[in-house]
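Chemist: Give the three-dimensional model of this entry:
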Amino acid sequence: MNAREEQMLRKAVSDATLACIHEAEVFLPPDVKAAIAAAYDSEADPVARGELANIRTNISEAERLNLPLCQDTGIAVIYMTVPHCYPVHEADLREAVYDGVRRATLSVPLRPNAVDPVSRQNSGDNTGVAIPPIHIREGSDLTITVLPKGAGSENVSRIGMLLPSQGNEIPAFIVETVLLAGGRPCPPVVVGVGIGGTFDHAAALAKEALLLPIDVMDTYEMEICTAINNLGIGPMGLGGSTTALAVKVKKAHCHTASLPVAVNIQCWACRRATRKVSL
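Modeler: Sure, this is the predicted structure:
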């Protein structure tokens, strides 16, 4: 790949990042919209039904006005797949993504959210030291997936290092996490769960679980989701039968003496988008 081709590819990655962020911030995925609509149809509590109606209006107005679904446009968590032996350095791909984030900050627009953790100085463009986080894996195509993550839901997420003998207590830990969160993450929420791996791996699995479609849950996920909805927290924490739209679980093998469990909560605006990069 010559210099001109490399420049074209970097621009294509930047363009795809910008397009992904715009799509994720403005247009809620169809499976999430369907889950919110189903919650509205089944909700009997008038206050909860009113809140779900407001959410649905929010969704349609964002689409109509081509503006972000929420004032907290979050931190863009980036997932990339890169073909084996792709003739571009990883550092160049990362810088192209950063460029796309900076452009999106101005054009979408995004609220500048990235700050130094100690001084709290804002970078002004949603980039900074190791931000946005970029996860790169091998794949058949060069793709970019964006998961905007707001602070309201991120701040109530939790990780626990359970004992191996506590496997049957995992659902209770997840439900307790949502109970402690209450209305702060703007329910109805999507609950991403990572089970196994190591301390850091479990947290990564929990966030990746939020990328999974929510229109299908297995028996284990459904039982946990039912228990969460029985809490009665409801939309925006004002009561009702829908506290969680879905629970999604990702697992990894772990050490025989360990059982990490991470819960990464996402608000009703479970935003995500994917683009394939091509020249």
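Chemist: CA atoms for contacts and neighbours, from now on please.
Modeler: OK.
Chemist: By residue count, which helix of this structure is the longest?
Modeler: helix 3-26 (DSSP state H).
Chemist: Tell me the helix or strand right after that helix.
Modeler: The helix or strand immediately downstream of helix 3-26 is helix 30-42, counting by DSSP states H and E.
Chemist: Going C-terminal from that next one, what's the next secondary structure element?
Modeler: In N-to-C order, the element after helix 30-42 by DSSP H and E is helix 46-65.
Chemist: what's the angle from that next one to helix 30-42?
Modeler: Using axes from the mean of the first three to the mean of the last three C-alpha atoms, to 10 degrees, the direction of helix 46-65 lies 150 degrees away from that of helix 30-42.
Chemist: For the helix or strand harbouring Ala206, which residues meet the burial criterion?
Modeler: Assessed by DSSP H and E, Ala206 sits inside helix 199-209. Across helix 199-209, burial judged by 16 or more other C-alpha atoms under 10 Å covers Phe199, His201, Ala202, Ala203, Ala204, Leu205, Ala206, Lys207, Glu208, Ala209.
Chemist: residue boundaries of the strands in the chain?
Modeler: Secondary structure of the chain (DSSP state E): strands at 75-82, 134-138, 143-149, 158-162, 189-196, 244-252, 259-266, 273-276.
Chemist: Adding mean neighbour count and distance to Thr17, write those out as CSV.
Modeler: Formatted as CSV, those follow (neighbours: other C-alpha atoms under 10 Å; distance: least, C-alpha to C-alpha, whole Å):
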stretch, mean neighbour count, distance to Thr17
strand 75-82, 21, 9
strand 134-138, 15, 11
strand 143-149, 24, 7
strand 158-162, 18, 29
strand 189-196, 27, 23
strand 244-252, 23, 25
strand 259-266, 28, 21
strand 273-276, 19, 8
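Chemist: separation between the spatially closest residue to Val247 that is not a sequence neighbour and Leu106?
Modeler: Leaving aside its sequence neighbours, Val247 sits nearest to Val191 (C-alpha to C-alpha, 6 or more residues apart in numbering; 4.7 Å). The span separating Val191 from Leu106 equals 31 Å under the rule C-alpha to C-alpha, to the nearest Å.
Chemist: Ok, Ala202 next?
Modeler: For Ala202 relative to Leu106 (C-alpha to C-alpha), the value is 34 Å.
Chemist: Would you do the same for the sequence below? I want to compare the two.
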Amino acid sequence: MTSAFKKALDSGKFVVTAEAAPSKGTRLEKMQHHVEILKDKVDGLNVTDHQSSVMRYPSLGGALLVKEQGGEPILQMTCRDRNRLALQADLLFAYSRGIRNVLCLTGDSVMLGDHKEAKGVFDLDSSQLLAAIRTMERGKDMAGNELDGGIEMCAGAIVTPEANPIEPQMIKFEKKIEAGAEFIQTQAVYDLDNFKRFMDYARRFPVKILAGIILLTSAPMARFMNKNVAGVVVPQALIDEMATAPKGGALRKGIEVAGRMIRQIEEEEICDGVHIMAIGKEEVVPEIMTEAGLL
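Modeler: Predicted coordinates:
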């Protein structure tokens, strides 16, 4: 059965997704609150998988929570923590419980997280995971064994348009599409002129592109991302604009900036939609969408 998210992608509409970050523990009330706020406003809710290598409630459990609350889950799966047996088993379980969308990620280094003594697995990378999904859809596992019931997933991956140099990203981008990616969510983009140049290249491929929009909450946050987050470049003009916010008004300024960027992306038809990442402040996503003219 085709997922609602897949139908949205295929419809030609401007697609909007957001994130529902699992908690670090079993108290899920905050995540449930965010799901309730967002489920009827976006086309899909990504559930992150130990984002930045920080141990949290599992993505699979969070995706089930989204579904139970009537939302459209997009299951994130990283290859960092599980080998091919566990990844395939999780896909079978997810499909059996009605989850039909998956975002395939290789995963951040464990050195970025809170369990630096953990061993990264990386048995597969994201392209190989995409290929495994397509193999399982044909009724076989990665070893060529017959499955007693396969899967059907709307599968996607990520790209970093601001990477420098960009050529390795382009190679990975094409490899992911060849492996079966139907949609691509980008790392945060802030320089839309540069993103347009990337899209001139990306439009040659049969894949839907959702621009990643990370909410800026202060000028120091923007500077921190420039210094510490690979592939994210916040132009100085935006940092200066964030710095003009009055005391207590930086979040409101960030919402205005995100909304303005989304509005431009939609009006100029730069790509097929956006993926809004309001890290830790998911409750303001409707305000961003309102600022963008989407609500």
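Chemist: Any idea what the TM-score is?
Modeler: After superposition, the two chains reach a TM-score (TM-score structural alignment, normalised by the length of the first structure) of 0.32; 144 aligned residues with a C-alpha RMSD of 5.6 Å.
Chemist: on that earlier part again, so which of the buried residues of helix 199-209 of the first structure is the closest to Ala16 of the first structure?
Modeler: Glu208 (20.0 Å; C-alpha to C-alpha).
Chemist: List the contacts of that closest one.
Modeler: By C-alpha atoms under 8 Å, 6 or more residues apart in numbering, the contact set of Glu208 of the first structure is Gly192, Lys250.
Chemist: could you check the distance from it over to Gln266 of the first structure?
Modeler: In terms of C-alpha to C-alpha, Glu208 of the first structure sits 11 Å off from Gln266 of the first structure.
Chemist: now Val13 of the first structure
Modeler: 26 Å.
Chemist: how big is the angle separating the longest helix of the first structure from helix 46-65?
Modeler: Using the same axes, to 10 degrees: helix 3-26 of the first structure against helix 46-65 is 150 degrees.
Chemist: now the angle from helix 3-26 of the first structure to strand 143-149?
Modeler: 40 degrees.
Chemist: For helix 3-26 of the first structure, list every residue counted as buried.
Modeler: Buried residues in helix 3-26 of the first structure, counting neighbours by 16+ other C-alpha under 10 Å, are found at 9-26.
Chemist: quick one: buried residues of the longest helix along the second structure?
Modeler: Longest helix in the second structure, counting residues (DSSP H): helix 250-267. Using 16+ other C-alpha under 10 Å as the burial criterion, the residues of helix 250-267 of the second structure that qualify are 250-263, 265-266.
Chemist: which helices and strands sit right next to that helix?
Modeler: strand 208-214, helix 236-243, strand 273-277, helix 285-291 (3 or more C-alpha pairs under 8 Å, 6 or more residues apart in numbering; DSSP states H and E).
Chemist: The ones you listed into JSON lines, with extra columns for mean neighbour count?
Modeler: Shown next, in JSON lines, are those (neighbours: other C-alpha atoms under 10 Å):
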{"stretch": "strand 208-214", "mean neighbour count": "24"}
{"stretch": "helix 236-243", "mean neighbour count": "16"}
{"stretch": "strand 273-277", "mean neighbour count": "24"}
{"stretch": "helix 285-291", "mean neighbour count": "20"}
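Chemist: distance of Phe173 of the second structure from Leu87 of the second structure?
Modeler: Phe173 of the second structure is 22 Å from Leu87 of the second structure, by C-alpha to C-alpha.
Chemist: Leaving out the residues flanking it, which one is nearest to Ile159 of the first structure?
Modeler: Per C-alpha to C-alpha, 6+ apart, closest to Ile159 of the first structure is Ala262, 4.1 Å.
Chemist: That neighbour and Ala209 touch, don't they?
Modeler: No: taking C-alpha atoms under 8 Å as the definition, Ala262 of the first structure is not a contact partner of Ala209, at 10.7 Å.
Chemist: what is in contact with these two at once?
Modeler: Common neighbours of Ala262 of the first structure and Ala209 (C-alpha under 8 Å, 6+ apart) are Val193, Gly194.
Chemist: Where do the helices of the second structure begin and end?
Modeler: Counting by DSSP H, the helices of the second structure are 4-11, 29-38, 59-68, 84-96, 126-137, 167-179, 192-202, 219-228, 236-243, 250-267, 285-291.
Chemist: Out of these, which is the most enclosed?
Modeler: helix 126-137 (a mean of 23; mean count of other C-alpha atoms under 10 Å).
Chemist: Which neighbouring elements make contact with it?
Modeler: For helix 126-137 of the second structure, the packing partners by 3+ C-alpha pairs under 8 Å, 6+ apart are strand 101-105, strand 154-159, helix 167-179.
Chemist: among those, which is nearest Gln128 of the second structure?
Modeler: Using C-alpha to C-alpha, these put helix 167-179 closest to Gln128 of the second structure, at 7.2 Å.
Chemist: Measure how the closest one sits relative to strand 154-159, angle-wise.
Modeler: Going by the same axes, to 10 degrees, helix 167-179 of the second structure makes 170 degrees with strand 154-159.
Chemist: Can you spell out which helices and strands pack onto helix 167-179 of the second structure?
Modeler: helix 126-137, strand 154-159.
Chemist: between it and strand 101-105, how big is the angle?
Modeler: Using the same axes, to 10 degrees: helix 167-179 of the second structure against strand 101-105 is 140 degrees.
Chemist: And Leu205 of the first structure, how far from Phe173 of the first structure?
Modeler: 16 Å.
Chemist: Same question for Ala12 of the first structure.
Modeler: 43 Å.
Chemist: again, but for Val13 of the first structure
Modeler: Relative to Phe173 of the first structure, and taking C-alpha to C-alpha, Val13 of the first structure is found at 40 Å.
Chemist: cool, and Thr145 of the first structure?
Modeler: In terms of C-alpha to C-alpha, Thr145 of the first structure sits 29 Å off from Phe173 of the first structure.
Chemist: cool, and Gly50 of the first structure?
Modeler: Following C-alpha to C-alpha, the distance that separates Gly50 of the first structure from Phe173 of the first structure is 30 Å.
Chemist: Same check on Leu106 of the first structure?
Modeler: Leu106 of the first structure is 40 Å from Phe173 of the first structure, by C-alpha to C-alpha.
Chemist: Asp200 of the first structure now?
Modeler: 18 Å.
Chemist: same thing with Ala227 of the first structure?
Modeler: 11 Å.
Chemist: Same question for Ala181 of the first structure.
Modeler: 12 Å.
Chemist: ok, now Glu5 of the first structure?
Modeler: From Glu5 of the first structure over to Phe173 of the first structure (counting by C-alpha to C-alpha), the distance is 51 Å.
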